[in-house]
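Q: next come a sequence and a model predicted from it.
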Amino acid sequence: MQYKSLLTEVSAIADNASEKAHEIYITDFQIDFKADESPITAADLASHKIIVDALRELTPDIPVLSEEDADIPWEQRKQWRRFWLIDPIDGTKDFTQRTGEFTVNIALIEDGQPVLGVVTAPALNEAYWGAIGAGAFKRDSDGEIHRISVTEPKDTVLVVASKNHLNDDTKAFINKLGSHELVQAGSSLKFCRIAEGQAHIYPRLGPTCEWDTGAAHAVLAAAGGKVETLDGTPLKYGKEDVLNPFFVASGSWYRQDSQK
């Protein structure tokens, strides 16, 4: 599969979904709640429809799993060697609180790993994309496109973390890193900050789902980074349970055994 040409088409799909999401973002939108009490807005549903419809037209032979349509039986999903993994709006709380740090996420998963990803931040007017063999890129708020890559810490480790998820285990992990500074970022932008060299590591010792991480994981991997579980194995996708184990996203400089 030619990832480079596919990236162009998928980026256009993400931009279309982002434009619609932003149209809703600047209105007095209604907030509803799912059965698990997580928030949902018209932007989640509109973005989902735009992306899913476009991907099914672009690649009718590749199945799609979206957060907003996740009730696909495991008996069906376990047959998928390749599938699209979508989070129409990651950071719905950021959306509803109008922080601007919500994202639209599209990933292509092959054999348990994200091989292509697009992440857009509609309110920030930024976008990131990357794929195996194609590198990773950022389109900034001025529309300029830059190739991006991870960096290694010098004296201070820049740790990206969320104030909402800074639990005791995460604090203990961060303290073991030595001299560090916290870098705030919402939603999947945490991975992107590492991919563009603005942060070095993101420990997530709390619950996430596969669609929360897939697209940004692909961008980070294309930028030279990695996402590993706490035992040092690559974070995998296409599991029966869509919940991710705890993980650490970083540049290639980080080694899990340094925490022991």
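A: Arrived safely.
Q: only C-alpha atoms for contact and neighbour calcs from this point on.
A: Noted.
Q: please enumerate the strands of the stretch 151-260 of the chain.
A: All strands of the stretch 151-260 of the chain, identified by DSSP state E, counting those that start in this stretch, fall at 157-161, 180-184, 201-204, 225-229, 247-251.
Q: of those strands, which is nearest Arg81?
A: In terms of C-alpha to C-alpha, the element of those nearest to Arg81 is strand 225-229, at 20.3 Å.
Q: contacts for that closest one?
A: If you take C-alpha atoms under 8 Å, 6 or more residues apart in numbering as the criterion, strand 225-229 is touched by 150, 194-195, 217, 220-221, 234-235, 245-252.
Q: this is the other structure I want to compare:
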Amino acid sequence: MSPFDLNEKNINILTDIAIEAGHKILAIYKKDFDVYKKDDSSPLTEADLAAHHYIVEQLQNISNLPILSEEASDIDWETRKAWTTYWLLDPLDGTKEFIKKNGEFTVNIALVQNGEPIFGVVHAPALATTYFGGNGIGAFELKNGHTNSIAVVSHQPNEIWRVVGSRSHQSSEIEKILTALPGETELVAMGSSLKLCCVASGKAHLYPRVGPTSEWDTAAAHAVVLGAGGTVKVLDPDKPFDAKASTLRYNQKESLLNPFFMVSN
């Protein structure tokens, strides 16, 4: 049992936190904003920090669980490896999409237990769309005040394979995976963790990732995929459809980088 009760009230609180963080992001998105540089030279905006501070404050009000955020990730492995349950955040996933102002950026809040994301909220402020769910909870899309269940879909014979890919990062190894699929393929370009949500909501069949990601990039949407009946498996580009591939897990090693992975039904 999780030390944080994922009842309807708390799920609503978590989605509200993500949505309010999105409002803070949009207030900056709609004006000119400053861009700083992180140690790894990736762009960091005022919006990342505004969302980070708000989410952390709100989570500390409702639980005493540890928090790991992209904007506060300098927690040593000796400390982290003792965690069984913790919050994993990306306050603004898709910073490059934010700077380009194409709307494809998200607020990601995940609850991780024993290496598995058991609940996640993915909110896309500019799209006014929220995905949330987890294994045993189901998966849902909240848009225009309406909440609807979502589920992964299986590819049907003679159907075009809809394969979602990154708008900002693309790899030649994707072509190898597309070629391995029987039949015609269509690449659906998308930014941020919305790519996983495309599979969760049945808008795409597959999302193979053969580029770099960190654990906070994927955990929340991974939980939504699980709630929608899908899987997120470690990907070997030479064996992209290996039935024995292991499930992507979190906080199992010192590095916070993910291996390559495949999202599917």
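A: Everything's here; your move. Model, not experiment: these values are computed from the prediction.
Q: fetch the TM-score of the aligned pair.
A: Remark: TM-score between the superposed chains equals 0.93 [TM-score structural alignment, normalised by the length of structure 1]; 249 aligned residues with a C-alpha RMSD of 1.1 Å.
Q: rewinding a little: nearest to Glu23 of structure 1 among the contacts of strand 225-229 of structure 1?
A: His217 (27.0 Å).
Q: what does Val227 of structure 1 align to in structure 2?
A: Aligned counterpart of Val227 of structure 1 in structure 2: Val232 (TM-score structural alignment).
Q: how about Tyr25 of structure 1, what's its match in structure 2?
A: So, by TM-score structural alignment, Tyr25 of structure 1 is matched to Tyr29.
Q: what about that match, neighbour count?
A: 20 (other C-alpha atoms under 10 Å).
Q: give the contact list for it.
A: Neighbour list for Tyr29 of structure 2: 47, 98, 101 [criterion: C-alpha under 8 Å, 6+ apart].
Q: okay if I get those residues as a markdown table plus secondary structure, distance to Asn108 of structure 2 and neighbour count?
A: A markdown table is the format used below for the contacts of Tyr29 of structure 2 (DSSP: H, G, I helix; E, B strand; the rest coil; distance: C-alpha to C-alpha, whole Å; neighbours: other C-alpha atoms under 10 Å):
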| residue | secondary structure | distance to Asn108 of structure 2 | neighbour count |
| --- | --- | --- | --- |
| Ala47 | helix | 14 | 24 |
| Phe98 | helix | 14 | 23 |
| Lys101 | coil | 18 | 13 |
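Q: ok, those vs Tyr54 of structure 2, which is closest?
A: Ala47 (10.7 Å).
Q: look up the closest residue to the closest one, ignoring the ones flanking it.
A: Distance criterion C-alpha to C-alpha, 6 or more residues apart in numbering; nearest residue to Ala47 of structure 2, sequence neighbours excluded, is Ile25 at 4.9 Å.
Q: part of a strand, is the one you found?
A: No: counting by DSSP: H, G, I helix; E, B strand; the rest coil, Ile25 of structure 2 falls outside a strand, being helix.
Q: quick one, helices of the stretch 151-265 of structure 2?
A: 173-180, 194-200, 215-227 (DSSP state H, counting those that start in this stretch).
Q: quick one: contacts for the equivalent of His200 of structure 1 over in structure 2?
A: Counting by TM-score structural alignment, His200 of structure 1 corresponds to His205 in structure 2. Taking C-alpha under 8 Å, 6+ apart, we find His205 of structure 2 in contact with 152-155, 161-164, 199, 264-265.
Q: neighbours around the counterpart of Thr185 of structure 2 in structure 1, how many?
A: Taking TM-score structural alignment, the alignment pairs Thr185 of structure 2 with His180 from structure 1. Per other C-alpha under 10 Å, the neighbour tally for His180 of structure 1 reads 16.
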